[in-house]
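Participant: When you get a sec, could you give me coordinates for this:
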Amino acid sequence: MSLPILAILLMVNLLSSEPQSASKNDFHIVFYNVENLFDVKNDPETKDDDFTPDGKNHWTYHRLDAKLQHIYKTLIAAGKGEFPDIIGLAEIENRWVLKRLIDNTPLSRVPYGIIHKDSPDPRGIDVALLYRKDRIDPVDFDFLRVVKEGKRQFESRDILYFSGRLNGDTVHFFVNHWPSRYGGYMATKKKRNFAARILRQRIDTIFKSEPDARILLMGDFNATMNEGCLRDVLRAAQFTNINGKDSLINLTSNWRNESIGTLRNQGQWAVFDQFICSPSLLDGGQLKLDLSRTHICHEAFLLEADEKYLGSKPNRTYLGPAYHGGFSDHLPIVTVLHYE
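Facilitator: Okay, here's the model as predicted:
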């Protein structure tokens, strides 16, 4: 048998086999800000005109489908070859692009459920969550509005809440994409404080009824771990500052000494994409976060040379209005919940 025919048969066998996780006791979780996953149609209710065939970005079905394949490749790489069990996503325009992602890529081999709702963000971008229906039993979901009325009103992405049972244990997930720094740090930090208060209120409600609740936050917080919105308002501490069962622990503190972040601006890496958890996910029973497998995914194909500032930077889909054909301006982050 010739080598090409053998290779084809092996590939057919792989694609026809049932997808499995490396271990039934491992739950792979990925968060990824995918950078502007829009459909190609103009929505008159949002500012999405640039991402249409006639817009300045000349966004087409061909470019959309190429991006979907890139997202699939990234998610599988982040899962070390496995289909992730929970996927948090940011900068998603609508449910239609999510359906296209899970139906028109090899993600279709896994029965993914979708949690999504259009939010009041002016650009029409939202957060979303995908979960493996064959591995996780959904319990509840909700969307926390980040909308401020009055003199300094603004509208931002919803915070997505989802709870599910993993091997019988309930875990509470929150997917975030907090207000950006566009317009300057000082001019926008109150918006992130506002989002942090909304999230902390919901977390306090969970702790009140379930003191040992297993809670995992993920998202692009548009802030580093030592900024006030995370440290003081959300009360997400580093490992050395844990105080009480209602504490939150910012797992990003383990990445401080790494030479790479999740995004890069003017030659400087920063970590805006983070995992934050309750203490019970570290020491509260059989279901625990595996810190040794909690990391920033920086596979070579997600990076390119930074010719201006040297080093490397994320391989983006667009550079300004110019189509670059890359992946995203953010790198994904990964963690694993392990059931002992």
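
Participant: can we go C-alpha only for contacts and neighbour counts from here?
Facilitator: OK.

Participant: Next, the buried residues of stretch 194-202.
Facilitator: Counting neighbours by 16 or more other Cα atoms under 10 Å, one finds that the buried residues in stretch 194-202 are 194, 195, 196, 197, 198, 199, 200.

Participant: which one of those is nearest residue 163?
Facilitator: residue 199 (14.9 Å; Cα to Cα).

Participant: secondary structure element for the closest one?
Facilitator: In this structure, residue 199 sits in helix 185-209 according to DSSP states H and E.

Participant: And the strands in the stretch 201-340 of the chain, which stretches?
Facilitator: 215-220, 236-237, 248-250, 263-265, 268-270, 273-277, 287-289, 295-296, 303-305, 312-314, 318-319, 322-323, 333-339 (DSSP state E, counting those that start in this stretch).

Participant: Please name whichever of these is nearest to residue 65.
Facilitator: Of all the strands of the stretch 201-340 of the chain, strand 322-323 comes closest under Cα to Cα, at 14.0 Å.

Participant: circling back to that earlier point, any chance of the strands of the stretch 201-340 of the chain in TSV, plus distance to residue 140 and mean neighbour count?
Facilitator: Shown next, in TSV, are the strands of the stretch 201-340 of the chain (distance: least, Cα to Cα, whole Å; neighbours: other Cα atoms under 10 Å):
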stretch	distance to residue 140	mean neighbour count
strand 215-220	14	23
strand 236-237	24	24
strand 248-250	21	26
strand 263-265	32	16
strand 268-270	33	15
strand 273-277	19	25
strand 287-289	19	21
strand 295-296	28	22
strand 303-305	37	15
strand 312-314	35	23
strand 318-319	36	14
strand 322-323	39	12
strand 333-339	19	22
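
Participant: which stretch among the ones you listed comes nearest residue 112?
Facilitator: With Cα to Cα as the yardstick, what comes closest out of these is strand 333-339 (18.0 Å).

Participant: one step back: ok and the helix holding residue 199 relative to strand 215-220, angle-wise?
Facilitator: 160 degrees (axes from the mean of the first three to the mean of the last three Cα atoms, to 10 degrees).

Participant: Neighbours of residue 12, how many?
Facilitator: A total of 11 residues lie near residue 12 under the criterion other Cα atoms under 10 Å.

Participant: Oops, could you answer that again for residue 292 instead?
Facilitator: Neighbours of residue 292 using other Cα under 10 Å come to 9.

Participant: contacting residues around the helix holding residue 199?
Facilitator: Residues outside helix 185-209 that contact it (Cα atoms under 8 Å, 6 or more residues apart in numbering) are 144, 146, 159, 178-182, 213, 221, 228-230, 233-234, 246.

Participant: Before we compare anything, build this one as well:
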Amino acid sequence: MKATRDILYAKLSDQNNQTLFVLGVHAPSKLGGEKESMPFRKTVVDKLIYTSDSIRQQEGDNAKIIIMGDFNTGHNSQELQPLLHENFINVTQNATGRHGAKASYKYHGKWESIDHCFMSSSLAKDVMDSWIGDKTWTLIEDDTYGGLKPFRCYLGPKYLEGYSDHLPLVITLTTK
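Facilitator: Purely as a prediction, here's the structure:
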């Protein structure tokens, strides 16, 4: 197993002692091929499940947990299925943009949803809406493939003055 990026863990509490757990992910890419790289992404998912199980053991089954980030794979992929079996809900599965983005990432002219936000069922019930944050200033013309694409910050070592090659996911929760 080659080294991979760390998982960000944050425990946030408010003045009413409500606690939210956030796990931020940037899973390994498909470099070298999808089949060859799948075990690396599966290892990340296994670690997410191990961590969420630990949280639930300490906080109870109703712990509010968010797992989000760049998973480098689609929502139907085999390596993400274990999260669904652990009562996490992909609240951004059907998210689309409001200014032309069909997904959060565009590669060789094809929009892909490889960024996801999974929430524990105790928190997912509070989701009112989710969409891709494709503000007009985050997009540029795709001269090669047509349409629009994210206005990225870098292309190799060249600074392009953009923002990211991924568009953000936006989620609105009810407040209770």
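
Participant: Any idea what the TM-score comes out to?
Facilitator: Overlay of the two chains. TM-score (TM-score structural alignment, normalised by the length of structure 2): 0.88; 172 aligned residues with a Cα RMSD of 2.0 Å.

Participant: where does residue 182 of structure 1 land in three-state SS?
Facilitator: Look at residue 182 of structure 1: counting by DSSP: H, G, I helix; E, B strand; the rest coil, its state is coil.

Participant: Could I get the contacting residues of it?
Facilitator: Contacts of residue 182 of structure 1 by Cα under 8 Å, 6+ apart are residue 188.

Participant: what's the matching residue for it over in structure 2?
Facilitator: If you follow residue 182 of structure 1 across to structure 2 using TM-score structural alignment, you land on residue 31.

Participant: One more: residue 339 of structure 1?
Facilitator: Looks like residue 339 of structure 1 aligns to residue 175 there (TM-score structural alignment).

Participant: Reformat the buried residues of stretch 194-202 of structure 1 as CSV; add distance to residue 74 of structure 1.
Facilitator: Compiled in CSV, the buried residues of stretch 194-202 of structure 1 are given as follows (distance: Cα to Cα, whole Å):
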residue, distance to residue 74 of structure 1
194, 32
195, 28
196, 29
197, 32
198, 31
199, 28
200, 31
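
Participant: so stretch 129-147 of structure 1 corresponds to what in structure 2?
Facilitator: Mapped onto structure 2 using TM-score structural alignment, stretch 129-147 of structure 1 spans no residues at all.

Participant: Would you mind measuring from the counterpart of residue 4 of structure 2 in structure 1 to residue 271 of structure 1?
Facilitator: Using TM-score structural alignment, the equivalent of residue 4 of structure 2 in structure 1 is residue 156. Per Cα to Cα, to the nearest Å, residue 156 of structure 1 is found 21 Å from residue 271 of structure 1.

Participant: among the contacts of helix 185-209 of structure 1, which ones are buried?
Facilitator: 144, 146, 159, 178-180, 213, 221, 228-230, 233-234, 246.

Participant: of all those, which two lie farthest apart?
Facilitator: 180 and 213 (29.5 Å).

Participant: want to throw the strands of the stretch 201-340 of structure 1 into JSON lines with distance to residue 86 of structure 1?
Facilitator: Formatted as JSON lines, those follow (distance: least, Cα to Cα, whole Å):
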{"stretch": "strand 215-220", "distance to residue 86 of structure 1": "11"}
{"stretch": "strand 236-237", "distance to residue 86 of structure 1": "22"}
{"stretch": "strand 248-250", "distance to residue 86 of structure 1": "19"}
{"stretch": "strand 263-265", "distance to residue 86 of structure 1": "22"}
{"stretch": "strand 268-270", "distance to residue 86 of structure 1": "24"}
{"stretch": "strand 273-277", "distance to residue 86 of structure 1": "13"}
{"stretch": "strand 287-289", "distance to residue 86 of structure 1": "14"}
{"stretch": "strand 295-296", "distance to residue 86 of structure 1": "15"}
{"stretch": "strand 303-305", "distance to residue 86 of structure 1": "24"}
{"stretch": "strand 312-314", "distance to residue 86 of structure 1": "23"}
{"stretch": "strand 318-319", "distance to residue 86 of structure 1": "27"}
{"stretch": "strand 322-323", "distance to residue 86 of structure 1": "30"}
{"stretch": "strand 333-339", "distance to residue 86 of structure 1": "10"}
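
Participant: Please identify which of the ones you listed is closest to residue 165 of structure 1.
Facilitator: Comparing the strands of the stretch 201-340 of structure 1 under Cα to Cα, the one sitting nearest is strand 287-289, at 11.0 Å.

Participant: I'd like to know which elements the closest one is packed against.
Facilitator: helix 280-283, strand 333-339 (3 or more Cα pairs under 8 Å, 6 or more residues apart in numbering; DSSP states H and E).

Participant: so can I have CSV of the ones you listed showing distance to residue 103 of structure 1?
Facilitator: Formatted as CSV, those follow (distance: least, Cα to Cα, whole Å):
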stretch, distance to residue 103 of structure 1
helix 280-283, 33
strand 333-339, 23
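
Participant: nearest to residue 92 of structure 1, of the ones you listed?
Facilitator: Going by Cα to Cα, the one of those nearest residue 92 of structure 1 is strand 333-339, 17.1 Å.

Participant: Let me know how buried the match of residue 4 of structure 2 is, in neighbour terms.
Facilitator: Residue 156 of structure 1: 24 surrounding residues under other Cα under 10 Å.

Participant: Settle this for me: it is touching residue 176, isn't it.
Facilitator: No - in this structure, residue 156 of structure 1 is not within contact of residue 176 by Cα atoms under 8 Å, at 10.6 Å.

Participant: Could you measure from the match of residue 4 of structure 2 over to residue 113 of structure 1?
Facilitator: Taking Cα to Cα, one finds residue 156 of structure 1 at 24 Å from residue 113 of structure 1.

Participant: all strands for the stretch 51-200 of structure 1, in order.
Facilitator: Using DSSP E, counting those that start in this stretch, strands in the stretch 51-200 of structure 1 cover 86-92, 112-116, 126-132, 137-144, 147-148, 154-155, 159-166, 169-177.

Participant: Tell me which of the helices and strands packed on strand 287-289 of structure 1 approaches residue 72 of structure 1 most closely.
Facilitator: Closest among those, using Cα to Cα: strand 333-339, at 14.6 Å.

Participant: with structure 2 superposed, average distance for the closest one?
Facilitator: Mean deviation of strand 333-339 of structure 1 relative to structure 2 after superposition (mean Cα distance after the TM-score superposition for structure 1): 2.5 Å.

Participant: same for that strand, what does it pack against?
Facilitator: strand 26-37, strand 287-289, strand 295-296.

Participant: and those strands, which is most packed in?
Facilitator: Of all these, strand 26-37 has the most neighbours on average by mean count of other Cα atoms under 10 Å, namely a mean of 24.

Participant: I would like the range of structure 2 that aligns with that strand, please.
Facilitator: Under TM-score structural alignment, there's no match for strand 26-37 of structure 1.
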